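Trainee: can you look at this prediction? I've put the sequence above it.
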Amino acid sequence: MKAITIQHPHAFAAAAALKPCENRGQRITHRGALALHAGLRLSSHPLPDPAATAAFARLGGPDRLWRPAGPDAAAAGPSLLAIGAVIAVVDLVDCHPAVGERGRVCCAPWGERWHGAAARPAHHLIFSDVRVLPRPVPCPGRQITPWLLPPAVAEAVEAQLTAQ
């Protein structure tokens, strides 16, 4: 299974089905199941949607982020606030340039014109059918997009999806 690493609070917003669009600096050809991996770091970019910001705060926000000890460890917090772990699976249904034919940026409020410190032209990854995992599956993330989950992690994720 392929995966994408996203920093909180954006990982929370995507896994909670509040953020249907993720920004990346390159086009992604993969379509289908994509594991959402919550990175270890907190994003310096605030959520652009007040409803998502409020939902993140209701769960405890950055003060409640936690790292799973192992795949079978008891949860130390809400699944959606785990770090260094796969927290959900989505379907990646589209990837398109941020700027349309008339020079306008689409996918507001989540879509951005530029991505990252290098300010590359952004591409919008469009998610649907979010499935939150009951228990986060710990694993190291990657900066490349998308990346392949280690076999044992993919098996643990698939087992939870089958049990739902």
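Mentor: Structure received.

Trainee: only C-alpha atoms from now on, for both contacts and neighbour counts.
Mentor: Will do.

Trainee: can you tell me which strand in the chain is longest?
Mentor: Using DSSP state E to assign secondary structure, the strand with the most residues in the chain is strand 123-138.

Trainee: which SS state does residue 53 fall under?
Mentor: helix (DSSP: H, G, I helix; E, B strand; the rest coil).

Trainee: from residue 120, how far out is it?
Mentor: Residue 53 sits 26 Å away from residue 120, going by C-alpha to C-alpha, to the nearest Å.

Trainee: who has more neighbours out of the two?
Mentor: Taking neighbours as other C-alpha atoms under 10 Å, residue 53 and residue 120 compare with residue 53 leading, 18 against 13.

Trainee: show me what counts as buried in the helix or strand harbouring residue 154.
Mentor: Assigned by DSSP states H and E, residue 154 falls within helix 151-163. If you call a residue buried by 16 or more other C-alpha atoms under 10 Å, then helix 151-163 has these buried ones: 153-154, 156-157, 160.

Trainee: one more to weigh against that first structure:
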Amino acid sequence: MLPRLWRYGLVLSRQKHLADDLVQATCVRALERAEQFVAGTRLDRWLLAIMHSIWLNELRSQRVRQGQGFVDAEHELSFDGESQAQDEVLAAQVIKRVNALPEAQRETVFLTYVEGLSYKETAEILHIPVGTVMSRLAAARLKLAETATPRAMSDKSTGERR
């Protein structure tokens, strides 16, 4: 579960050291509240929900300390190996576009498309209705389509791989 938790922590925080802290806090809270885990349910959903809750609490406390407004989390992911294959360059571009999504859309995209959770599971983790998950995903797809470069769109239509 640690790699999955770390990926989600990175999606939420956009910073490696904060993702590490989130994973650690999630593990500690899960151990402290182990009796709350319902046998026969999915451990991954429970842990992701704990991490989401910790992240929201951290955002709230930062807003209180800083006054008001959203916490600036505009940090891009970096990739090692500048000379790596074009696929990795494309992956970096996709990640950059996904990172530019509003936080609610970004975390919904991650849980649904990267972690492969169902709409219902994503809704339960985020404590939102399934319809909101569907709405966020639709809005994210539209936003991603809008930010696609004309060259990328023409390559897609001609079937060329970039």
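Mentor: The structure has been received and is ready for your questions. Everything numeric here is computed off the predicted structure, so don't read it as measured data.

Trainee: overlay them and tell me the TM-score.
Mentor: Their TM-score after superposition, calculated using TM-score structural alignment, normalised by the length of structure 2, is reported as 0.30; 83 aligned residues with a C-alpha RMSD of 5.1 Å.

Trainee: ok, back up a step: got the buried residues for the longest strand of structure 1?
Mentor: Buried residues in strand 123-138 of structure 1, counting neighbours by 16+ other C-alpha under 10 Å, are found at 123-128, 130-138.

Trainee: got the angle for it vs helix 151-163?
Mentor: Put simply, strand 123-138 of structure 1 runs at 90 degrees to helix 151-163, going by axes from the mean of the first three to the mean of the last three C-alpha atoms, to 10 degrees.

Trainee: what about the strands in structure 1?
Mentor: Using DSSP E, the strands of structure 1 run over 2-8, 21-24, 32-42, 85-97, 114-115, 120-121, 123-138, 147-148.

Trainee: tabulate these (JSON lines), appending distance to residue 57 of structure 1.
Mentor: Below are those laid out as JSON lines (distance: least, C-alpha to C-alpha, whole Å):
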{"stretch": "strand 2-8", "distance to residue 57 of structure 1": "12"}
{"stretch": "strand 21-24", "distance to residue 57 of structure 1": "20"}
{"stretch": "strand 32-42", "distance to residue 57 of structure 1": "14"}
{"stretch": "strand 85-97", "distance to residue 57 of structure 1": "18"}
{"stretch": "strand 114-115", "distance to residue 57 of structure 1": "25"}
{"stretch": "strand 120-121", "distance to residue 57 of structure 1": "30"}
{"stretch": "strand 123-138", "distance to residue 57 of structure 1": "19"}
{"stretch": "strand 147-148", "distance to residue 57 of structure 1": "30"}
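
Trainee: what's the angle from the longest strand of structure 1 to strand 32-42?
Mentor: 70 degrees.

Trainee: could you find the closest non-adjacent residue to residue 11 of structure 1?
Mentor: residue 38 (5.6 Å; C-alpha to C-alpha, 6 or more residues apart in numbering).

Trainee: verify the contact between the one you found and residue 13 for me.
Mentor: No: assessed by C-alpha atoms under 8 Å, residue 38 of structure 1 is found out of contact with residue 13, at 10.8 Å.
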